[in-house]
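1. No letters, just coordinates:
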């Protein structure tokens, strides 16, 4: 056989496990959704099945391990992307008050439970801290499916999860430092100091360097380059934190944090989302591969019992923390059940050799199984909590005290403006004047830089890219305004947009009746832009939609057409 033929045969053999793993992963995700399970649990079960069959051990366990590590890096990087300082300021009370209380109450309850079960103090504290965390992936999905993003329960749960993500980063640092010697308190204090130093350096680099670097990338108008830039920043940050004696995952988190403060977060998030989902799937498969099958076979009753005990302790501790912050009993109950499961971070932390050494292989396998089971039944458990809360409200009939917990808060950015040229700026000026929130997107780097320099709140992104619609949170908007519409693109994506965002009214700005009729025929609201400065006509239409009186709108338009009053509200404020 020729060398080339041998090479071809080798390549084909190496492709077999990749094809099998990808096929099984896709099937697992579809089946999990169909039966109402989180895909996370499905992937763990798949890994366990591969473990039992011996296929995963025979083919590609090292490959899966490598992909699993990258999956964790992408998870932490994505969390960092959502952890902007602006978000911290807006949700500071829940993140830095409610969040710590919830974690402290749950850690205390679970640590005491572990001590009662005969586990020594240090392993008990580690177990309690890990199990106090809840699943961002599972809870986030439930909140989105229930359309609770703007309700107090959803907002508070999200804030608590943000704090838990940061606590998980800290636990990762501590876990990675356990082999360095010293007491757990010394290790924790040293890890905290290192983390604070790394955080401060990241913020400084983000302000001084990252924005300019991505500005150069944006000028290339090549979105794929953002993926490479994001990978470079994440891996470089991981290397730097590794040199500091911290973890690669902390570096990935800090890399995401550095990008969260730039206008390019949305486009980077959309670029890495497919990679993150695929690689995280391999991580959860690797968890199943690593489980001790013999321990699971002999400990199934124990696992079920401990899962029930985990739910009881966390529900009680969550409700207690909620009552401290003067939540009603029904609201506390709903929140308590929603956050009662274990976290995907438990798998990350417990997979570390230092943690397995501290807790023990048998205990580690049992705890992983408990966390997986708790995540699997969370949708049903959360429904129970929601129904209990509803019955309490109906029975007590204290509507005035509880309406605030049931009524979604008004989104302060009901309008998305796509394009921040002259038209987009005029629309933004109108919304600022009448204190209406907006979210602005601009794909042209120079226009984006000028808009930001002039004080407009704008972010980099392509409003016509379907992959970015989730990042733009179109499901939360009332109106979208396309200042430079492309008929062919909009015609090709309108069916998908209508099905995904049925409550979003979409405006396009056109120049004549013929163009207006073309867009009307495919379901868009049209505004012919005739007056100067450009954008006045669409601004008038949107203000009317938002309930502003005709007299107030007319007064504003007169101010914009006066030569001496043509300065935007932002410029006036700056002056």
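-> Sure, I can see it. This is a predicted model, so every value here is computed, not measured.

2. contacts, neighbours, all on C-alpha from now
-> OK.

3. which SSE is residue 176 in?
-> According to DSSP states H and E, residue 176 maps onto helix 152-177.

4. so the helix or strand just after that helix versus helix 152-177, what angle?
-> Going down the chain from helix 152-177, the next helix or strand is helix 184-205, by DSSP H and E. If you take axes from the mean of the first three to the mean of the last three CA atoms, to 10 degrees, helix 184-205 sits at 110 degrees to helix 152-177.

5. here's the one I want to compare it with:
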């Protein structure tokens, strides 16, 4: 009987079990998810309990986590923002790669006496940082839209672009020079594919998604989202670029789409678990036998590499105008080496360009830099906060770096029907930033055509709210006309965001009481306010003074809303209300 399927299932079960057991512990002690995943990988891997020995099999699946991560990054970077970052990408990013690679080359060639080819591969391989680690750390701290985030992303984007020519360089060193001298059509293919993909996304994507949404089947919509991400990744891989770059381009294509929040919400669960799997494989790569055997050398190389990379990034960040604290944070964040280093050294070792023992040593050093990065980031952040407090005590002006883009504080408006649209118009008139969510496609199209920032998405689902920036929102206004959706949304928001103000519409007095119990901050009854406005006109038309009208209406409103939960529970009748 073939037991390979059962063995694979056991591996999956153990990975899930480790996630469920270890991650809550690391969250409890405030070490974060990344270190939890790393610890789980070290425990389960071949150098721990040896529960999982075929790390490469797991790594192939884990690579999809990086793909989905790059897709989410692309969807959060609108083309206009990306164009604004071009100087950082090709200025700061290119300078970081070349200067770091040159410094590492000099150390490897002159300091350790390695060959020219080996030193070049080592220099560029270690100069690359981890896109997965950096973006995850940024997203945990809400720093993607800050200056630190923009500089870090610029460097990482340039490094992702550089992976393709670096792999071609390894092929050339291994004896594939004949291919490199052929006509350069194969170099033109990636450029043509990128242009074609962006054009197709601009002209075909929204009409296609409109047809899918019109079918009313959310499973089909999710399948299309996955097909889009993985299809773009495969096309770029086929054209010679990295799959992560293809996913990033797919995200850019959707950055201006009004379906972006729903698609991002559908992708997030896959990204989370697969990216966690990627971090586990990094933990599995830590060879404890080699580490104990050459502890001093490995630790020395790891610390020296992180200090060198951080120093170069810090100087470059200062040169482009960043302040000391932001430069220090950016340098620390980018101080590790990354997942593409695993790929580059693996290809170089298999092709004979890099000695196997050197490849194992470098792989261990990369894994250790990843392991130390979260600690380094936390340490630097605490240092900056201590410096801030000390200088404020001494009366010195010190600007604390921006961890969260507070300028993006906005209102999330759930539902964009008649009530939601009027609320949006008034907020716009008052200069209040907001994002609207609605599930009716025609309504979203009409609203966006009139300039309203409305997106397609089910606002009663937490993952959609998170994609709309609930972590950074100032409040949530619920204007949905479905009472069941309103109930679910209010309860979920209060559960995940205990301090978030929630202002919501309600069907009637009983619904008001239910929503208050579920955690609503303010409730407004649809039937009450209509009745009060009509009554106001009737009373004024019959000669009642405006002061007396206001007094009567305010008394009624006060009686209606005060102690509404207690009154409904005791079945009390308010002024003028019929008992049913």
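-> Now that the structure is in, tell me what you want to look at. The model shown is predicted, which means the values in this text are computed figures rather than measured ones.

6. ok, back up a step: any idea how far the helix holding residue 176 of structure 1 is from the middle of the chain?
-> Its chain's C-alpha centre and that of helix 152-177 of structure 1 lie 12 Å apart, by CA atoms, centre = their mean, to the nearest Å.

7. Could you list the buried residues of it?
-> 152-177 (16 or more other CA atoms under 10 Å).

8. the strands in the stretch 301-450 of structure 1, which residues?
-> Along the stretch 301-450 of structure 1, counting by DSSP state E, counting those that start in this stretch, strands occupy 415-418, 438-442.

9. a markdown table please, covering those strands and showing distance to residue 309 of structure 1.
-> Shown next, in a markdown table, are these (distance: least, CA to CA, whole Å):
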| stretch | distance to residue 309 of structure 1 |
| --- | --- |
| strand 415-418 | 46 |
| strand 438-442 | 45 |
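
10. mind checking which of those strands is nearest residue 204 of structure 1?
-> strand 438-442 (25.5 Å; CA to CA).

11. Now do that closest one: which range of structure 2 does it align onto?
-> Using TM-score structural alignment, strand 438-442 of structure 1 lines up with residues 434-438 of structure 2.

12. Mind reading off the mean deviation between the matching stretch and structure 1?
-> Mean deviation of stretch 434-438 of structure 2 relative to structure 1 after superposition (mean CA distance after the TM-score superposition for structure 1): 1.5 Å.

13. Please state the offset of that stretch from the chain centre?
-> The answer for stretch 434-438 of structure 2 is 19 Å, by CA atoms, centre = their mean.

14. now stretch 64-81 of structure 1
-> So, by CA atoms, centre = their mean, the centroid of stretch 64-81 of structure 1 is 13 Å from its chain's centroid.

15. how about that stretch: buried residues?
-> Going by neighbour count (16+ other CA under 10 Å), the buried part of stretch 64-81 of structure 1 is 64-65, 67-81.

16. List the ones among those residues that fall in strands.
-> Among the buried residues of stretch 64-81 of structure 1, no residue falls in strands (DSSP state E).

17. Now mean neighbour count too, for the strands of the stretch 301-450 of structure 1, in JSON lines please.
-> As requested, the strands of the stretch 301-450 of structure 1 are exported to JSON lines (neighbours: other CA atoms under 10 Å):
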{"stretch": "strand 415-418", "mean neighbour count": "25"}
{"stretch": "strand 438-442", "mean neighbour count": "23"}
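
18. so which of the ones you listed gets nearest residue 299 of structure 1?
-> strand 438-442 (52.3 Å).

19. What are the contacting residues of the closest one?
-> Applying CA atoms under 8 Å, 6 or more residues apart in numbering, the contact partners of strand 438-442 of structure 1 are 412-420, 428, 431, 448, 457-463.

20. filter those residues to the buried ones?
-> Here, 16+ other CA under 10 Å leaves 413-420, 428, 431, 448, 457-463 buried among those.

21. mind listing the helices for the stretch 451-580 of structure 2?
-> For the stretch 451-580 of structure 2, applying DSSP state H, counting those that start in this stretch gives helices covering 462-467, 483-496, 509-518, 526-541, 546-561, 564-569.

22. The first one: average distance to aligned residues in structure 1?
-> Okay, so that is helix 462-467 of structure 2. Per aligned residue, helix 462-467 of structure 2 averages 2.2 Å (mean CA distance after the TM-score superposition for structure 1).

23. Of the strands of the stretch 301-450 of structure 1, which is nearest residue 207 of structure 1?
-> Nearest of the strands of the stretch 301-450 of structure 1 (CA to CA): strand 438-442, 20.7 Å.

24. which residues does residue 25 of structure 2 contact?
-> By CA under 8 Å, 6+ apart, residue 25 of structure 2 lies in contact with residue 36.

25. So which of the buried residues of stretch 64-81 of structure 1 belong to helices?
-> Taking DSSP state H as the definition of helices, the buried residues of stretch 64-81 of structure 1 contribute 64-65, 67-81.
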